[in-house]
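[1] based on what follows, work out the 3D shape:
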Amino acid sequence: MTRWLHSVTATVLCSMLMIGLAQAQPDAFYKGKTLRIIVGSPPGAGNDMRTRLFARHAPKHLPGKPEIVVENMGSAGGQIARNYLFNVAKPDGLTIAQIIRGTELQEAVGAPEVKYKAERFHWLGNLTSDAAICMVRIDRGGSTLRETVQRSLDNQLRNAESSSSSPGAVVALLLKEFIGLNLKVVTGYAGGSAIDLAIERGEADMRCGLVWSSARARHANWIKELGSKKPFTAVIVQIAEKRVADLPDVSTLIELAPDTSWRAVAEAITLTYENAYPMLAPPGMPDGLVKLLRKAFWDTVHDPQYTSEAKKTGFLDDEPLPGEKVQSTVKRILNIPDEAKTRLRKILGLA
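    All right, here's what the predicted structure looks like:
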């Protein structure tokens, strides 16, 4: 009992000390320190590109101007990074993460590899809220959704994903359920770059859940809807509350839902893309540090030099969100109706 009390007392004192340092000495908190940002994807993925852009501009918005190091922990669709941040990383303000969407969805459906509680993370902000797409090789699927469904009846499509419960895998399986698209989800790819390479090599035919701004930045020469002279892929579905301006003739996942219960599922998946590129911190971080990091995030994503470089990189219409809004959306996704959770678990083979 005495040992337990000593442990609790030490933890409380440590937290109070960090709060004091962050509040009483804001100009010196990060001086001489290194801030590590873990990216839950391999190098070259869209969120990796965005995080490295963020890391170049964030130091001047943090007290003490720390060095920032980006570390890739890209495996299992970000799940290893999520579990590490929750269970291993110290809440001392020196380790945060940028992990692709789906953190709360994986927990909501009871994915067995989840070893965290999404609401206990400190959500610092979201680099952009965006629509996402499903795209297919034109030579395998076709140029439209109708054509792709028809051709898939004779030739099953291979949808490449990092894991079987990633948001992209869920979207693909919903298309199979909603409109009878004949596909199978092929998993094990280490992030978006590996998925793209698999499509290019012919190992896979399509992918779902690619964020539209990343698609425009990385695949303008591939995509028919972006005016490619020799299009390689076509966008067949978009995951968005309403159709984006670039894709006026492409149906949304919500529009394809066959009934109100499936519509609730489609809306929950779409909501995950509101938090397309979230940044988060380990649970247990003192309030003073959370406030400091949220402010630094917001100041960075509104820095004119940051936004200018983002546009030059191809990220033209970023819509960042503050940490409080991200935290609220996480809660909404976790609290989707039980019937929607049951249907999701069923199509994922978890029920």
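
[2] only C-alpha atoms from now on, for both contacts and neighbour counts.
    Fine.

[3] so for stretch 7-16, what gets flagged as buried?
    Of all the residues in stretch 7-16, those buried under the rule 16 or more other Cα atoms under 10 Å are Ser15.

[4] what about Glu147, neighbour count?
    Residues near Glu147, counting by other Cα atoms under 10 Å, number 13.

[5] A helix includes it, no?
    Yes - assigned with DSSP: H, G, I helix; E, B strand; the rest coil, Glu147 falls within a helix.

[6] tell me who's in contact with it.
    Residues in contact with Glu147 (Cα atoms under 8 Å, 6 or more residues apart in numbering) are Gly141.

[7] and the gap between it and Leu181?
    Noted for Glu147: a distance of 10 Å to Leu181, by Cα to Cα, to the nearest Å.

[8] who are the packing partners of the helix or strand where Leu85 lies?
    Using DSSP states H and E, the element containing Leu85 is helix 79-87. With contacts taken as 3 or more Cα pairs under 8 Å, 6 or more residues apart in numbering; DSSP states H and E, helix 79-87 sits against strand 95-98.

[9] now the other sequence, so there's something to compare against:
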Amino acid sequence: MKYFRLSALALIGAIGALGIVSADAAPNFKGKKVSIIVGSGAGGGYDTYSRTLARHWGQHVPGNPKFLVKNRPGAGSVVATNFIYNVAKQDGTVVGGVQRNIPFLPIFGQKGPQYDPVKINWLGSLNSEVGVFAVFNQHTKIRTLQDAMVKEVIFGGSGPNDTEIFPALANNTLGTKIRIITGYPGSTNTELAMRRGEVQGYTSSFSSLTARNPKWKTEFTFLAQNALKPHPTELKNVPLITDLVSNPEHKLIWKLMLTQKVMGRPYMLGPKVPKDVVKMMRASFEAVARDKGFMADAKKQKRDVVFVSGSEIQGMIAEVAATPKSIIAKMDNYTRYKGVKQKVKIGLARHTGKVTKTKRGGRRIYLMHKGKEVKAKVSGSRTLVMVNDKKAKRKAIKVGMTCTFVYPGAGQEAKQVLCKK
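    Presented below is the predicted three-dimensional model:
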């Protein structure tokens, strides 16, 4: 991972001074529009990063083009990636903001991808995730991963994702005794379950855990870091999970699974974009990633920014692609939970009150319920919105309406938002 201190303009100036390239030869996007195709729906993390990026990127690109964000969700960003790779213009004006697992799907034999991740031109990533195995101190005496190899610890999970894959992988490679209770809609619900004593821990991104739990330093113990590189400022005495694995094959499996965390929020260009345009766009991406205005804007959105270069991502993907097929074939077995998985049933809360504010076109709605302001996330496709008993768009919800959130809990995505004018 690299932390860049040169602006794009300084870099171009330095190259010009050495006589390597002339200003006339440099690509220029004056009068053009650059589209960022987000492979996820509006309102999520990838969308938020991309819209924040779009507000600042143009000033670092020769010609100062306008950046537009377009959502093209489907199949976990596969639809967007297929489009950028096979259909979109290959001139640098179509950028992809795709999910971090995109490069690995075809390598691991998933059906649907129509692209070669090694041939994609990766611009870089805006974040590098550090995950953690965490336990809630009040309800367990487990303090190290070695403790969990001797005594059972109960983790909450939310489906076939990091919350269940990593505990299963630890069981299968390290001999931990992690029992999974699945069915929690998200990390917030799992944390509530920890406080109630239903479960004792979980795996989470460190940044999300600390953002939601201001007393994390005393309430939680971290057993291991789920990352290839340690957190730059925290978790000094918490081992990397890969340092606890001695078997070479097991270590390789962990490395394959954790590589995608290094490229937490990746951006890409199509495979046939000219090399000089790729070079220019990488330089501009580096510049905006360390731009003070962009950093401040991202902080307002509660988004961490840790820059990872395009060349580093390119190298990681090439390394994963070169993994022997015999190892790839074993991954499903290593990441499968082999115990009896208990499923919890989560009831939906109903919170009613007057709407106090709306944000981001109705993607976030706030209302006052029993003297306390609560928030719901509103999906354009998954949330049923009714106004005066008629189906409506989320933007129809206005301040002053009386609404009922039907959702797992405050801060969660609503199943229904039922409103009266």
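
[10] mind checking the TM-score on these two?
    The TM-score (TM-score structural alignment, normalised by the length of the first structure) is 0.70; 305 aligned residues with a Cα RMSD of 3.7 Å.

[11] still on that earlier bit, what's the average distance of the helix holding Leu85 of the first structure to the second structure?
    Compared with the second structure after fitting, helix 79-87 of the first structure has a mean deviation of 3.2 Å; criterion: mean Cα distance after the TM-score superposition for the first structure.

[12] number of nearby residues for Arg294 of the first structure?
    Look at Arg294 of the first structure: counted by other Cα under 10 Å, it has 20 neighbours.

[13] an error on my part: the question was meant for Gln342 of the second structure.
    Applying other Cα under 10 Å, we find 12 residues neighbouring Gln342 of the second structure.

[14] and it, what is it in contact with?
    With contact set as Cα under 8 Å, 6+ apart, Gln342 of the second structure has these partners: 180-182.

[15] pretty sure Thr358 of the second structure is touching Val374, no?
    No - in this structure, Thr358 of the second structure is not within contact of Val374 by Cα atoms under 8 Å, at 11.6 Å.

[16] before we move on, the earlier item: just the contacts of Gln342 of the second structure: which are in helices?
    Under the assignment DSSP state H, these contribute nothing to helices.

[17] and the residues you listed, which is closest to Val34 of the second structure?
    The closest of these to Val34 of the second structure turns out to be Thr182 (Cα to Cα; 41.8 Å).

[18] and for Thr358 and Val374 of the second structure, which residues touch both?
    Listed as contacting both Thr358 of the second structure and Val374 by Cα under 8 Å, 6+ apart are Tyr366.

[19] secondary structure element holding Thr342 of the first structure?
    Thr342 of the first structure is located in helix 338-347, with elements delineated by DSSP H and E.

[20] may I see the buried residues of that helix?
    Result for helix 338-347 of the first structure [16+ other Cα under 10 Å]: buried residues 340-345.

[21] tally of neighbours for Val114 of the first structure?
    18.

[22] pretty sure Cys134 of the first structure belongs to a strand, no?
    Yes - judged by three-state DSSP, Cys134 of the first structure forms part of a strand.

[23] so who does it touch?
    Contacts of Cys134 of the first structure were listed using Cα under 8 Å, 6+ apart, and they are 172, 206-210, 235-238.

[24] three-state assignment of whatever residue of the second structure lines up with Leu271 of the first structure?
    Aligned by TM-score structural alignment, Leu271 of the first structure pairs with Thr259 of the second structure. Per three-state DSSP, the local secondary structure of Thr259 of the second structure is helix.
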